[in-house]
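[1] structure for the following, please:
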Amino acid sequence: MNEGKTGAVGVAKFLLINYEYPPLGGGAGTATREIARALARQGHAAAVVTTQFKGQPAVEDDGGAAVYRLPARRRAQSTSAPAEMLSFLASALRRAPGIANEFQPHAAICFFSIPSGVAGLWLKKKLGLPYIVSLRGGDVPGFMPGAMAATHALTMPVTRMVWRNAAAVTANSENLKQLALRTMPDLDIPVIPNGVDTEKFHPVADREQSNTARTALFTGRLNEQKGLDILVRALGRAHADLPAGFRMILAGGGPEQERLQTLARAHRVDGIVEFRGWVNPADIPGVYREADFFVLPSRDEGMPNAALEALASGLPVVMTRIPGSEALVRNAENGALLPRAAGGGPDEEALAQALRRFASLPPEEHARMAAAARAQAMRFSWDSAANAMARLCEQRMQHAQS
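    Take a look at the predicted model:
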């Protein structure tokens, strides 16, 4: 690597690999895009290998990063089945070596152990290209132990091989690191937190405060991991005590939507739960600015981008006390951390109590929490995450050459 513009990290070329990239997928796709753009801003060259979706160009420039989209059997923007991930992997095994030969990267950064890490391993075997694996949550054995235990047992040998051959394995939270160490205790796993674009995600200017905060928001995939069934049941418990005009916006799509709609009717809260469906990423900042507080009742997470975006938008955050949560939310300061139930996700009654409380916050308390939320988000930036990735690549390559 040559000396960079700031002298802190040498200028290099990075190939980022992720089967999801906006508008596809969730937080890891956003992280891939924002880190690629940040690397480009810092003077590096960045290229991305990802999935091509309906009508998307095969190659384009995105904020200074070259994006190569490979054909894959992807049917929906919000979710990807295992067979669809394998379809991307098959394309990546065929096409990524040619892209790498043309681009000549110094290192690859693979988001998720599988499928992206397998593509990174292939590039190492074929071209000698070192790769870093960025753990995101679902790719770590022990994450969502009930729902994903069988998948993790099946993929464990591949996960170990991908980690063992990587120049480095990183995690986006300390708790995710500790979970990964249960699988390979001898790994050195640096923690590189997610960032947030605080210019794109910002509070409403001169928000008009009413006597109550009446709109709650969730953004993300409607799947089992997010614990939205618990949220709907908690709304059923709290409904009679919520202020008139209260609404709960669920912005996102996914396999649980029909079941959640049925559950909302069963608990007689279908009148206050608004299913927005999949929202274009360009419109998401405006959705946050519709809300007064944010709810993330997840059963498990790495470090949720959605919570960071909510904080940056000046929203107090109510979320489960899960990996990554304590780095973001502090009780009574910028939101509430809810005790985790035995089956995962927040305790249902604790969530109902939090809904009652945050739906009726006095204006001055809401304003104080909103300011604290924004201040917390300002501590996390994609430039810092990208610089940490680049520095780690440089250190590991220097170590390999010594």
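[2] from now on I want contacts and neighbour counts done on CA atoms only, so please keep to that.
    OK.
[3] could you report the neighbour count for residue 256?
    Neighbour count of residue 256, defined by other C-alpha atoms under 10 Å: 15.
[4] surely it meets residue 222?
    Yes - the pair residue 256 / residue 222 is scored as a contact, 5.3 Å apart, by C-alpha atoms under 8 Å.
[5] residue 178 looks like it's in a helix, true?
    Yes - per DSSP: H, G, I helix; E, B strand; the rest coil, residue 178 lies within a helix segment.
[6] okay, it and residue 323: tell me how far apart.
    Using C-alpha to C-alpha, to the nearest Å, residue 178 is found at 10 Å from residue 323.
[7] so between those two, which is more surrounded?
    Legend: neighbour count by other C-alpha under 10 Å for residue 178 and residue 323, higher for residue 323 (23 against 15).
[8] and the more buried one, what element?
    Using DSSP states H and E, residue 323 falls within no helix or strand.
[9] which one is it nearest to, not counting chain neighbours?
    Among residues not flanking residue 323 along the chain, residue 175 sits closest, at 4.9 Å (C-alpha to C-alpha, 6 or more residues apart in numbering).
[10] could you report the neighbour count for that neighbour?
    The burial count for residue 175: 19, using other C-alpha under 10 Å.
[11] helix/strand/coil for it?
    Assignment for residue 175 (three-state DSSP): helix.
[12] Proceed likewise with the subsequent sequence, for comparison:
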Amino acid sequence: MPKKDVNHINLLFLGRLVLYKCADIVIESIGKLAQAIKSKISLKIVGEGSERNNLENRVKELNLGEIVSFLGWVNQSETLDYYRKADIFYFPSVRKFGGAVVMEAMACGLPCIVANNGGIGEYVNEDTGFKIEPISREYLTQELTSKIQMLVEDARLRESMSAKAIEKAQKFAWENKAIKIFDIYEKMLGEKRVSAST
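    Here you go, the predicted model:
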């Protein structure tokens, strides 16, 4: 795999383009960045949905056509390539509780910026990325802008979060889940044997 350009940071949003996934917040956040930061980044939006036209129009209004590109729907098998080429993953969805895409991104070593909502908020911690309280759209936008800037400017932080994201994702691998479930059963059976003998 070709080496990433350390002077250019690739941002990724992957998901259906519907209101509650909040791809618009990612676009608005990028629009608020200083030009010096904008010149160092690009954002790939992978996905399709009813909001695509609105999102493309907003990109034009904010003059972000050089930074933001829409790639449409891709096969699940192709998403791995997009994760591998990215440096930071954004998923500020306010209604998605499982968020498998976040775990996939972490497994590929991406620091993640997410809304602290449902299971997604459980995956991401201060070592692996940032979770933002979904207080309001304005707050999410403001915080996302701040976190993007922080990660773009701090290569060490990105590297550290990348390593920790991989480490955390490994705990969710199926074989590790199976071991944990087995340990729980063993513990429960042991407690049952103790209580039965007393």
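[13] who's in contact with the residue most central in space within structure 1?
    By C-alpha atoms, centre = their mean, structure 1 has its centre lying nearest to residue 27, at 2.4 Å. Shown in contact with residue 27 of structure 1 (C-alpha atoms under 8 Å, 6 or more residues apart in numbering): 304-306.
[14] secondary structure class for residue 70 of structure 1?
    Assigned with three-state DSSP, residue 70 of structure 1 falls in the strand class.
[15] now it: how far from residue 243 of structure 1?
    Counting by C-alpha to C-alpha, the separation of residue 70 of structure 1 from residue 243 of structure 1 is 49 Å.
[16] between these two, who's got more neighbours?
    residue 70 (23 against 15).
[17] ok, the counterpart of residue 273 of structure 1 in structure 2 - how many residues close by?
    Mapped onto structure 2 by TM-score structural alignment, residue 273 of structure 1 lines up with residue 68. By other C-alpha under 10 Å, 20 other residues sit near residue 68 of structure 2.
[18] and the one 3 residues further on, by the same measure?
    The local packing count at residue 71 of structure 2 equals 12, with neighbours defined by other C-alpha under 10 Å.
[19] and what of residue 125 of structure 1?
    Neighbours of residue 125 of structure 1 (other C-alpha under 10 Å): 12.
[20] assumed it was part of a helix.
    Yes - assessed by three-state DSSP, residue 125 of structure 1 belongs to a helix.
[21] so how far is residue 88 of structure 1 from it?
    19 Å.
[22] residue 163 of structure 1 now?
    20 Å.
[23] the two: who's more crowded?
    Neighbours per residue (other C-alpha under 10 Å) separate residue 163 of structure 1 from residue 88, with residue 88 holding more: 28 against 22.
[24] can you classify the more buried one by secondary structure?
    From three-state DSSP, the assignment for residue 88 of structure 1 is helix.
[25] wait, it touches residue 82, no?
    No - Residue 88 of structure 1 lies out of contact with residue 82 (C-alpha under 8 Å); the separation is 9.9 Å.
[26] all helices for structure 1, in order.
    Secondary structure of structure 1 (DSSP state H): helices at 27-41, 82-103, 118-127, 145-165, 174-183, 228-238, 257-266, 284-288, 305-312, 348-358, 363-377, 382-401.
[27] how much space separates the equivalent of residue 286 of structure 1 over in structure 2 from residue 65 of structure 2?
    In structure 2, the residue paired with residue 286 of structure 1 is residue 81, using TM-score structural alignment. Distance, residue 81 of structure 2 to residue 65 of structure 2, using C-alpha to C-alpha: 22 Å.
[28] so for these two, which sits in the more crowded spot?
    With neighbours defined as other C-alpha under 10 Å, residue 81 of structure 2 and residue 65 compare such that residue 65 has more, 15 against 10.
[29] ok, the more buried one - contacts?
    Contact analysis of residue 65 of structure 2 by C-alpha under 8 Å, 6+ apart lists residue 59.
[30] ok, residue 48 of structure 1 next?
    So residue 48 of structure 1 contacts 15-18, 36, 65-68 (C-alpha under 8 Å, 6+ apart).
[31] is it true that residue 254 of structure 1 touches residue 226?
    No - judged on C-alpha under 8 Å, residue 254 of structure 1 makes no contact with residue 226 at a distance of 10.6 Å.
[32] pick out whichever of those two has more residues nearby.
    Per other C-alpha under 10 Å, whichever of residue 254 of structure 1 and residue 226 has more neighbours is residue 226, with 21 against 18.
[33] now that one: how far from residue 257 of structure 1?
    For residue 226 of structure 1 relative to residue 257 of structure 1 (C-alpha to C-alpha), the value is 12 Å.
[34] then residue 343 of structure 1?
    For residue 343 of structure 1, the distance to residue 257 of structure 1 - C-alpha to C-alpha - is 21 Å.
[35] got it, and residue 50 of structure 1?
    Using C-alpha to C-alpha, we find residue 50 of structure 1 at a distance of 26 Å from residue 257 of structure 1.
[36] of those two, who's got more company?
    Taking other C-alpha under 10 Å, residue 50 of structure 1 and residue 257 do not tie; residue 50 has more neighbours (29 against 19).
[37] which residue in structure 2 aligns with the more buried one?
    Here residue 50 of structure 1 stays unmatched in structure 2, going by TM-score structural alignment.
[38] any idea how many residues pack against residue 342 of structure 1?
    Other residues close to residue 342 of structure 1 by other C-alpha under 10 Å number 8.
[39] surely residue 352 of structure 1 meets residue 230?
    No - applying C-alpha under 8 Å, one finds residue 352 of structure 1 not in contact with residue 230, separated by 9.6 Å.
[40] hang on, the earlier thing: buried ones among the contacts of residue 48 of structure 1?
    15-18, 36, 65-68 (16 or more other C-alpha atoms under 10 Å).
[41] from the residues you listed, which is closest to residue 239 of structure 1?
    residue 18 (40.8 Å; C-alpha to C-alpha).
[42] any idea what the closest one aligns with in structure 2?
    Residue 18 of structure 1 maps onto nothing in structure 2, by TM-score structural alignment.
[43] now do the same for residue 160 of structure 2: its match in structure 1.
    Using TM-score structural alignment, residue 160 of structure 2 sits opposite residue 368 in structure 1.
[44] burial of that match, as a residue count?
    Other residues near residue 368 of structure 1 come to 14 when the count uses other C-alpha under 10 Å.
[45] who touches it in this structure?
    Contacts of residue 368 of structure 1 (C-alpha under 8 Å, 6+ apart): none.
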